Structure formats: structure tokens, C-alpha cells
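Visitor: Coordinates only, no sequence provided:
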């Protein structure tokens, strides 16, 4: 009996996974809201480019209106702000014994669980570099950490199955009983990435500039403080060391982790974040409210002050709404609020 994997969102993350799985002979169906992208994927094929590997793979792909059937394995790979709408739209296609894996940035597992139920929600941490460049075109800029885990910390047959699938894409993928630790680690790094999007400089250039270090220290430390207040111990990956941003860590320890990020981000073909691309290229809203705004809300509940995180939310909104440019002076405003 057929047991296809449904990927809802065929962009940088979902499209890359779909192409790798389909090439390996897995039964995959992708869903996307961009008709031209859907048509390219299912006819001429999805082109994966970049320094890691280049290939073209035809992948079955439909628009939401064309989707039929029910699916046991569903991967949700949309932008965070689209999570609620997408989870609601896919729920009728979820089999009775099915589950939804969040292959996204942020804590979207919380929102997915509210729609389909906590027992039907699985978490994932993804840190590979990918960019959607147009219909049928995705840049795979660099490999990065990939982790799979249940949100209740258990390890089930379905968790092992999804781990097997992720190993097709990333041989060094990790099966974890602490997915929240990994997700909070990514939030600390992600907060700094939102800061780098305030200018047109690359991630590596931002992290390498010593004058900008106060912003990266403050953002990382605030996220770690909120995680600690919630009883979570964030996990490190790809040069980012959460313990280096603990309240008791010295600037020297923190800066050593930032320097490691310079090394990691300087070796990718994806020089700028997807956040930067949303603002500078696609001229659309970012995930700032769903990612950084969520941390600010949780910080309020825990009684933790987060002035740097609040500043990032405000400044990203200013750029989105045309009140400020992506420029050094905008980042300088963040630095001044961190001092």
C-alpha cells in the first residue's frame, strides 16, 4: 500500500528535502501555493544548485486546491507566519494515525499542536543553507545540523522512520530526545541572524566586525536567559555555543563563539539570511513576530527583560514598512539600545 510523504511548502527547506527524497526513490508529494513553481517541479524538475551538489529532479507537486487523499507522514515547511493557515488547511488530509513534522525555524511545533494535537506533532531542527531563487530553482548553499525529535521527548517507530528519511538528505542527522533544547539553541543563533538582516552586509561580515559584537552578545544572552527561565538547556551546533551566551559568561567567551560563527558563515554559498532576502529581494514580511516576538512574549511571562530582542522586532518592522533602510545606521540603532 502506498505511503507517500506529503511536504507542505516546497521552498528552500521543503523543496530541498523533496528533491533528495524523490531522487532516492521515496514516494513524495509536495504542495505549494506558487503555481509556476508547482508546474516546474512536476514537469521539467526542481533544480538544486550550489557547492554541495547540483542535480535536477522531477517531484510530484500540486497546489492546495489540487491535493487529494490522506497522508500519514506530513512535513510542514512553510514560513512561520503561515503555520496556522497551513496546519489548518492540511488537517483534512492527515490520516488518523498521521503526524506533522515541523521543518521550520522557531517554535512552530506549539502552534501545530494546537491545530492537530500534541501527540500528532513532531519537531525538527534544520540549519542547512537554502534559498528559493524562483520557480523550480533552489540554492543549497551549505550543509548544517539536522535533528529529529518528538516534542514529548519519546522515541517512537515514527521518529526512527523520519530520522531514516533525514539521513538520506543529511547523513550526520541526529535523533534526539531533547528537540526543545535544539530549537532554543537555534533561536539564540536566529536572533543574531535577524540582527544581521538590518544591513546589506553578509552574515560573516556582520559577525566579524568587532564594533557590532555588543548586539550579538545582547541578543544571544537574552534568548539564553529566557530559555533558562523556562527550564530548557539549549544545544550547540555549527559553531554556536549556547553556554557562551549564558548570563555568567564573559565577553571573551561569548566572542569566541561569535568568531566560530564567522568561520561557519564564511564557508557557505548562502551569504545572507532568508530574512535579508525577504526584506531586500522579495519585499515581504519576515518571520520576526513568530520567531523573535514569540521569545519576547515568553520572556514577559517569565519576568525576563529583553530590550535587544524588542529592538530587533521594532527595527525589522521599520524596514518592512519603509520607515528605515537596510543600512549600517539601522544596525547602529540596535547597538545603541544594547549598550
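Guide: Perfect, I can see it now. It should be emphasised that the depicted structure is a prediction, and the values quoted were computed from it without experimental measurement.
Visitor: C-alpha from now on. contacts and neighbour counts both.
Guide: Noted.
Visitor: For residue 123, which three-state class applies?
Guide: strand (DSSP: H, G, I helix; E, B strand; the rest coil).
Visitor: contacting residues for it?
Guide: For residue 123, the contacting residues are 101, 102, 103, 109, 148, 149, 150, 151, 179, by Cα atoms under 8 Å, 6 or more residues apart in numbering.
Visitor: secondary structure class for the fifth one?
Guide: Secondary structure assignment for residue 148 (three-state DSSP): strand.
Visitor: unless I'm mixing things up, it is touching residue 181, no?
Guide: No - Residue 148 is beyond contact range of residue 181, at 11.7 Å (criterion: Cα atoms under 8 Å).
Visitor: Overlap in contacts, these two.
Guide: Common neighbours of residue 148 and residue 181 (Cα under 8 Å, 6+ apart) do not exist.
Visitor: Settle it for me: which of the two has more neighbours?
Guide: residue 148 (28 against 19; other Cα atoms under 10 Å).
Visitor: excluding its backbone neighbours, what's nearest the more buried one?
Guide: residue 124 (4.6 Å; Cα to Cα, 6 or more residues apart in numbering).
Visitor: That neighbour - how many residues pack around it?
Guide: Residues lying near residue 124 (other Cα under 10 Å) number 28.
Visitor: Below is an additional structure, to be compared with the one above:
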């Protein structure tokens, strides 16, 4: 299986490195600056029980001429349009595209460009970041990548993709409804971003003050209500897990979007929050706390853009 990983950042770079270390045919589609850095230093992953250092196969958009069997699309939503243009030569009649973005709007974008057939659903569950050297730091478990046909039907290509992932030590359980799994991840990430962004602190810092835990659970209730109204109720077990995550004392957990916010970087506010807010309005679900988080992130976004 020829694999193209679009992006070699904290998520795509991590999964691609695991696949390459397992001997898979993996190429990373990267920008020229990232390509130069990776050629000079190599692709490195560090973290608990994990040390990877390899010389990755790289390609830039101007040199991409072949098609691939599997495309792992792992870019921020702000780079989605450019990435879609760049990867177009890689998509042939038998290509499967697994997008690893949060939210849902990217599915329509990709299907509009490549048609419905190549586009699978995808969910990444991994806690990674890039350090000052551009190395990938895995901060905590898990290492999970879910995928499936968006209509829920079994398929040989999904089985083949999952076999390749599993062979690289990536947990990839079978899911009966990948679209529902994407919604449930969306609920988790919007809740975590809203809580940490509005309170300006890690999960443990929010819980350490009066009302912090109750605030987190109120945000979770809003996000879960939108998913339920859309036809994808979050299972009680997942709600309970997210609730425990939000109320863990002294937890240092922060999502990447919050880290982008405090660092003064652009965020994925429209793709993650704006789209969810629009769907909530269409479904007549009130989301005042999520709307407040979206407002704050939009003000930040405008400031970063120089508006």
C-alpha cells in the first residue's frame, strides 16, 4: 500500500512515523520549509516509551506526480483548501482519503473536490505537539485512528487500511458508524477548547476554583445536545469519560487550539466552533457557552489577522 501523509506536523507526522518505522511505503507531502528541516534533522518522535528517528520520504507539491492508495490528510482547517489543491495529483481511481481534522465541514469540501467515493471518515485520538526543534512530542496515551465508510457499510478497503494501521501498532478498532464517531470527537474537542479558552487555564486550574467543574459539565451538556439533535447522541459511557477528563484534579491537559490561542497563533475557530454553532441554530439547540467561546476566539482571530 502506497501511503501519502499530507502534513508532517504533530498528528500526521506522528502516525506517518509509526507507519514508516513499521516498514510501510510512506511519503510525506510537505511545504518546502518543512522539507528542508526534515532533510536536515530527520523526523523524530519522542515521548513516554517512544523514540523514533528516521529519514522520511518527502515530496513537495510541485514534484507530486504519482497516485497513492491511501492519503492521510492531517492539516489544520485553515490550510485545508491549499492542501486539497496540493494533493490532487495523488488521488487516483482507487485512492482512499482519510481526513484527520476535527469537525465535519471538511467532508463536504473533500467530496466536492474529489467526489464521494474516495472520502472515508476519520478520527484521530493522540496527544502530541511539536517542540522548538520541530520534533513530535507524544505527551500521553492514546494512539488511536478510526476510519470507516461514511455510509456505515463494511468494505474491503477499510479492512485493508485498518490492517496496515494495526501492523504499525496503531489502535484502530472497528466502528459501526464513523460519522457518529466524528461527531462524538467534535463534542469532546469543542468542550475542552471552550472550557480552557474561556477560563484561560488547564483543566486542573479550572477545577481548582469554585464553579470550575460545574462550568465544564455545562459546556459538555451543550455540545452533547447538538450532537443528539443531529442524530448522533453521545453514548453515556463517552459522556462519562469526557466528564471525568474535565473534572480531574490537577490535570495539566490543554488542547492544541488553546495552546495556539495563548501563543497568539491563528485558530480553527470557524471550522470547529463556527460550523457547530450554525448547526446548533439550524437544530434550534441553545448553546450560549459555546457561542461565547466562538466569540472570544473570533476576536482573537481578527486580532491575529491584523483586523
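Guide: Structure's in. What do you need? What you are looking at is a predicted structure, and each value in this text was computed from that prediction instead of being measured.
Visitor: related to what we said a few turns ago, buried among the contacts of residue 123 of the first structure? Make that a ChimeraX selection.
Guide: Those of these that count as buried under 16 or more other Cα atoms under 10 Å are selected in ChimeraX with:
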select :101,102,103,109,148,149,150,151,179
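Visitor: Among the contacts of residue 123 of the first structure, which one sits closest to residue 46 of the first structure?
Guide: The closest of the contacts of residue 123 of the first structure to residue 46 of the first structure turns out to be residue 103 (Cα to Cα; 18.9 Å).
Visitor: I'd like to check which residues are in contact with the closest one.
Guide: By Cα under 8 Å, 6+ apart, the contact set of residue 103 of the first structure is 13, 14, 75, 76, 77, 123, 124, 125, 126.
Visitor: if you set the cut-off to 6 Å instead, what comes out?
Guide: Counting by Cα atoms under 6 Å, 6 or more residues apart in numbering, residue 103 of the first structure touches 76, 77, 124.
Visitor: So what does residue 102 of the second structure match up with in the first structure?
Guide: Correspondence of residue 102 of the second structure to the first structure, assessed by TM-score structural alignment: residue 105.
Visitor: sorry, that was for residue 269 of the second structure
Guide: Match for residue 269 of the second structure (TM-score structural alignment): residue 288.
Visitor: For burial, what's the neighbour tally of residue 210 of the second structure?
Guide: Other residues lying near residue 210 of the second structure total 9 when counted by other Cα under 10 Å.
Visitor: Give me the secondary structure label for it.
Guide: Quick answer, by three-state DSSP: residue 210 of the second structure is coil.
Visitor: and which of the contacts of residue 123 of the first structure is nearest to residue 142 of the first structure?
Guide: Residue 142 of the first structure has its nearest neighbour among those in residue 103, at 16.8 Å by Cα to Cα.
Visitor: how close does the closest one get to residue 84 of the first structure?
Guide: Distance of residue 103 of the first structure to residue 84 of the first structure, given as Cα to Cα, to the nearest Å: 14 Å.
Visitor: Next: residue 101 of the first structure.
Guide: Separation of residue 101 of the first structure from residue 84 of the first structure (Cα to Cα): 14 Å.
Visitor: Could you measure from the closest residue to residue 274 of the second structure other than its chain neighbours over to residue 42 of the second structure?
Guide: The shortest distance from residue 274 of the second structure to any non-neighbouring residue, by Cα to Cα, 6+ apart, is to residue 294 (6.7 Å). Plainly put, residue 294 of the second structure is 37 Å away from residue 42 of the second structure if you go by Cα to Cα.
Visitor: returning to that earlier point: next up, the contacts around the residue nearest to residue 148 of the first structure.
Guide: Applying Cα under 6 Å, 6+ apart to residue 124 of the first structure gives the contacts 102, 103, 147, 148.
Visitor: so how far is residue 304 of the first structure from it?
Guide: From residue 124 of the first structure across to residue 304 of the first structure, the span is 26 Å (Cα to Cα).
Visitor: So what's the residue count around the residue nearest to residue 247 of the second structure when sequence neighbours are not counted?
Guide: Spatial nearest neighbour of residue 247 of the second structure, excluding adjacent residues (Cα to Cα, 6+ apart): residue 213 at 5.5 Å. Residue 213 of the second structure is flanked by 21 other residues according to other Cα under 10 Å.
Visitor: Over to the spatially most central residue of the first structure. Which of the three states is it?
Guide: Residue closest to the mean C-alpha point of the first structure, counted by Cα atoms, centre = their mean, is residue 105 at 2.6 Å. Under three-state DSSP, residue 105 of the first structure falls in the coil class.
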